[in-house]
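Q: The following block contains a protein sequence and its predicted model.
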Amino acid sequence: MTPERMHAPAIRGRVRLASGLVLLCFVAMHLADLALGLSSIGTMDRARVWLLAPWQLWPCQVVLLGAAVAHAVLGLQALSARRTLRLSRTDWVQLLLGLAIPPLIVAHVVALQVASDLDQAFDADYGFVLAVYWRYAPAYALQQLAAVLAVYVHGVVGLQAWLVLRPSWPRVAPLLSPVAFALPVLALLGFAQAGQEVLLRLDRESDWTARVAANLDLLGSLRGRLDTIEDAVLLVYGAALAMALLVLCANLRRLRSRRTRPTKTALRDDWPAADFTGLRLA
């Protein structure tokens, strides 16, 4: 094996780890901002300048998009290269969560980020998003909560699997583990509290309700283009997943046939032993 091929798995592992850390950082900052809903929506929007606005800069968007694509591609490559499906329960959870994340998250990304890129008048602040979740499309809210929690759990489990091999893990575990557990819990509580505030504002503030309705109308006018983009992304992901599964099945079938194919050595071992008892040398 050439040195380049020997180093390829290590390089892929590092890229996968780095891309996963970028995505986990992005989701953790979202959850931290959402947890501030325990205070108010205004607090969430003010903190958004520090927690989320930097991700809207084009260099950060390039890094984020690159990390998402790299992590997905390397995850599918790792799936297709497996030699067995004997996995621990943790590995099965990681695998299923990883495969479910793209279909869960694509609608949110397209509806908010792509819509903002297509029309600068579209203002997807926390008030609007929470109004959609709590009043106009509660089923969509459940889907997005599932998506965010899937990304977070997938990332935290992967991070722990990497950190547990480090000598410093026993020292940092008592600090990181409570924070990792508390963050999604506080985010869910903040989501619920902010949702109650949104419902009150929708009933009492006609100007704010009109702005939410205008945003919804604008989103509706972009619906056709957004659906086309979403369908294209899902089609590409579905094709890539199908290809990875086909390669996986081919690899497993080839390995199974190698194990069951009789070898020449095995055939010789099955021959009856020769009897030389009556043989005399001339």
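A: Thanks, I have the structure now. Everything quoted here is computed from the prediction, not taken from an experiment.
Q: okay, CA-based contacts and neighbour counts for the rest of this
A: Fine.
Q: count of neighbours near the closest residue to Leu51 other than its chain neighbours?
A: In space, and not counting its chain neighbours, Leu51 is closest to Met29: 5.7 Å by C-alpha to C-alpha, 6 or more residues apart in numbering. Residues within reach of Met29, counting by other C-alpha atoms under 10 Å, total 16.
Q: Now the element after the helix or strand where Met29 lies, going C-ward?
A: Using DSSP states H and E, Met29 maps to helix 3-35. Scanning forward in sequence from helix 3-35 by DSSP H and E, the next helix or strand is helix 41-51.
Q: Now that following helix: buried residues?
A: Using 16 or more other C-alpha atoms under 10 Å as the test for burial, helix 41-51 gives 41, 44-45, 47-48, 51.
Q: hang on, the earlier thing: Leu52 is in contact with the residue nearest to Leu51, correct?
A: Yes - here Met29 reaches Leu52: they are 7.0 Å apart, a contact under C-alpha atoms under 8 Å.
Q: residues bridging contact with these two, i.e. touching both?
A: Taking C-alpha atoms under 8 Å, 6 or more residues apart in numbering as the criterion, Met29 and Leu52 do not both touch any residue.
Q: try this one next to it:
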Amino acid sequence: MIQSLRLYSGLTLFAYVLIHLLNHSAGIVSPELMSDFSEFTTEIWQFPPLEILLLVSLIVHFLLATARLTSRRTLRLRTSEWAQMILGLCIPFLLFRHIIATRVIELGFDVSSEYERVLLDLAVFIPFQGFLQAVSVIVVWAHGCIGIHFWLRVKPFYPKWRNALGTFAILIPTLALAGYAAAAAEIIRRTEEGGRKYVFGVLEAADVNQAAISFYENALTPLTIMTIALALAPFGVRQIRQTIDRVKRGPMLSLPNGRSVRVPPGATALEALRDAGIPMASVCGGHGRCTTCRMHCGSGLDQLAPPGQIEAAALKSIQAPRGMRLACQIRPQNDLAVAPLMPPNATARDGRRPGGLSGSERQVVCVFIDLRDSTKLGERKMPYDVLFILNQFFAEMTEALRSTGGYYAQFTGDGLMALYGHETEDTDRTILEAFEGAAEMLRRIEGLNEHLKSELPHQLRIGIGMHMGKAIVGEMGPPGRENISAIGDTINTTARLEAQTKGHGVPLVISKGLFDLGPIPLPENAVLHEVALRGKDQTVAYYALDKMPDLTQRKR
């Protein structure tokens, strides 16, 4: 509702500005043509219902815009967002003199606001105000165009019409300023030729009186102070709110890479992440329209407030599965695990794509397998020979997974990622199958070395990392090419555990948690290692093994 009010009030004001600038362009011909055109353009807005609508739109739009600025928990904004905000805050300061000198004294003192009288003020009596008026044309128009751009850029038709609308956005103020300059030059010429007689003739025809002049002069100082205060007030209120928020302890957002971000009380997840310096896509500027800030919510999802009308409509439009929410709309009150689902440079077109993820949080065993010395293999063999060897390797690894209940989830160049347990709740069985799968891979590598002995410049070796934990498992990937895979901290940790096999010179690195949870006993003389893996703040405990544990034994 609030966003709609801000949008429609802005569109009302933009319509008035557009008509006003079109009227200015008539000044290219003469000031009289400007006055003649005004009967069909600007004077229409003096019809009481339209004038009330315009005034209400002005007040509502300014209040909602400043309220949004005040409520922001972070000012990490795009350049275009900063430009729109600064330009908007400058508008009251730039326009209040013009409003007083035209409509206010016209209503209060019966002074006519014909273009000739107004141009005489701006071009002859107060040229500084004439300069400010030209600047205000650019500021007001640019502010409105940026707002229109933010509104339309999530629309499917916008890319096709963007260039045409951009041309229109440049042409209108150019013609308006040209008409304003030409009409002002004509008034200056008439003043020089007609002298005092011309000037007093224009003033008398407009019924300019001393009371109106005194009112204008007396209003300048207090209104200047007030407009500057209005521009600075949102920043002051925001600073006070931030000071209060620092005293409170907000909830934490947990990211897949192990990083945690504190959410200021009342802030959206998008604001908290941006304030922490984490890039997040948000094409629509946080209005819940583009869905590019979509994220999957894990633990803590049940404590989130249900989607509001705007978020619900946006999620429905992309057929979002359970657990997907928009970072710009959720305001966590409790700790929440999140995983952004789009890159920071996602476009509006990306946001219109379906969710791309239909899954759930599950307890899985993740296995990363990497072929050692594949670079040396490429140096000593022809490309087609390397391709043949790699195809044989992947065929053997895939068969090892198939025979032990594993799932080939991801191809990683010279390795792969496998999942166990994504279709079962039996933890013991899942862990046992994962160990059997790793053992089968090692056996098949030995068999492949024997089979390809004449083709290989060196023995094939693999490194296997194994870990168990919760991950988001489901269909993900480009539209039409989705496959079952997984994301989350468990996956990242497993990949880093596999990398430890190189440093230890062993084929297996298995997390301590996998032995703690499963039925396979720890081998004798196994040494526990605990390190902070790359990209993680917390340490991870694991065992580096040079051979498989005895799978025939079971914990008692």
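A: Here it is on my side, so go on. Here the structure is a predicted model, which means the values were calculated and not measured.
Q: if we can go back for a sec, tell me the counterpart of the residue nearest to Leu51 of structure 1 in structure 2.
A: Under the alignment (TM-score structural alignment), Met29 of structure 1 pairs with Ile19 in structure 2.
Q: okay but its match is in contact with Thr41, surely?
A: Yes - assessed by C-alpha under 8 Å, Ile19 of structure 2 is found in contact with Thr41 at 6.0 Å.
Q: So which residues of the stretch 151-282 of structure 1 form strands?
A: Using DSSP state E, counting those that start in this stretch, the stretch 151-282 of structure 1 contains no strands.
Q: Helices of that one, residue ranges please.
A: 169-204, 206-221, 223-260, 264-270 (DSSP state H, counting those that start in this stretch).
Q: Taking structure 2 as the reference, give the residue range the first one aligns to.
A: Helix 169-204 of structure 1 corresponds to residues 158-193 in structure 2, going by TM-score structural alignment.
Q: And the matching stretch, how far out from the chain middle?
A: 35 Å (C-alpha atoms, centre = their mean, to the nearest Å).
Q: that older thread, can you convert the buried residues of helix 41-51 of structure 1 into TSV and add a column each for distance to Leu245 of structure 1?
A: Converted to TSV, those look like this (distance: C-alpha to C-alpha, whole Å):
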residue	distance to Leu245 of structure 1
Ile41	44
Met44	42
Asp45	43
Ala47	42
Arg48	40
Leu51	38
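Q: of those, closest to Leu199 of structure 1?
A: Distances from Leu199 of structure 1 to those, taken as C-alpha to C-alpha, are shortest for Ile41 (11.8 Å).
Q: Which residue in structure 2 aligns with the closest one?
A: So Ile41 of structure 1 corresponds to Pro31, using TM-score structural alignment.
Q: From Glu446 of structure 2, how far off is its match?
A: From Pro31 of structure 2 over to Glu446 of structure 2 the distance is 93 Å, taken as C-alpha to C-alpha, to the nearest Å.
Q: and what of Leu75 of structure 2?
A: Distance, Leu75 of structure 2 to Glu446 of structure 2, using C-alpha to C-alpha: 58 Å.
Q: And Thr66 of structure 2, by the same measure?
A: Distance from Thr66 of structure 2 to Glu446 of structure 2, by C-alpha to C-alpha: 69 Å.
Q: Who has more neighbours out of these two?
A: Remark: of Thr66 of structure 2 and Glu446, Thr66 carries more neighbours, 21 against 14, as counted by other C-alpha under 10 Å.
Q: Tell me if I'm right that that one and Phe235 touch.
A: No - contact between Thr66 of structure 2 and Phe235 fails when scored by C-alpha under 8 Å: they sit 9.2 Å apart.
Q: Specify, as a residue range, where the host helix or strand of Met397 of structure 2 falls in structure 1.
A: In this structure, Met397 of structure 2 is located in helix 383-404 according to DSSP H and E. Using TM-score structural alignment, none of the residues of structure 1 align to helix 383-404 of structure 2.
Q: Identify each buried residue in that helix, please.
A: Buried-residue list, helix 383-404 of structure 2, by 16+ other C-alpha under 10 Å: 386, 389-390, 393-394, 396-401, 404.
Q: Skip ahead from that helix and say which helix or strand is next.
A: On the C-terminal side of helix 383-404 of structure 2, the nearest following helix or strand under DSSP H and E is strand 407-411.
Q: Output the contacting helices and strands for that next one.
A: For strand 407-411 of structure 2, the contact count by 3 or more C-alpha pairs under 8 Å, 6 or more residues apart in numbering; DSSP states H and E identifies helix 383-404, strand 415-420, strand 483-487 as packing neighbours.
Q: so where is the strand or helix carrying Gly463 of structure 2 in structure 1?
A: In the assignment (DSSP H and E), Gly463 of structure 2 maps to strand 462-476. Counting by TM-score structural alignment, strand 462-476 of structure 2 lines up with no residues of structure 1.
Q: go on, stretch 309-316 of structure 2?
A: Under TM-score structural alignment, stretch 309-316 of structure 2 has no counterpart anywhere in structure 1.
Q: got the buried residues for that stretch?
A: Buried, per 16+ other C-alpha under 10 Å, within stretch 309-316 of structure 2: 311, 314-315.
Q: picking that back up, dump the helices of the stretch 151-282 of structure 1 to a markdown table, plus mean neighbour count and distance to His108 of structure 1.
A: Listed next are the helices of the stretch 151-282 of structure 1 as a markdown table, based on neighbours: other C-alpha atoms under 10 Å; distance: least, C-alpha to C-alpha, whole Å:
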| stretch | mean neighbour count | distance to His108 of structure 1 |
| --- | --- | --- |
| helix 169-204 | 16 | 16 |
| helix 206-221 | 15 | 12 |
| helix 223-260 | 15 | 10 |
| helix 264-270 | 9 | 58 |
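Q: Fine by me, thanks again.
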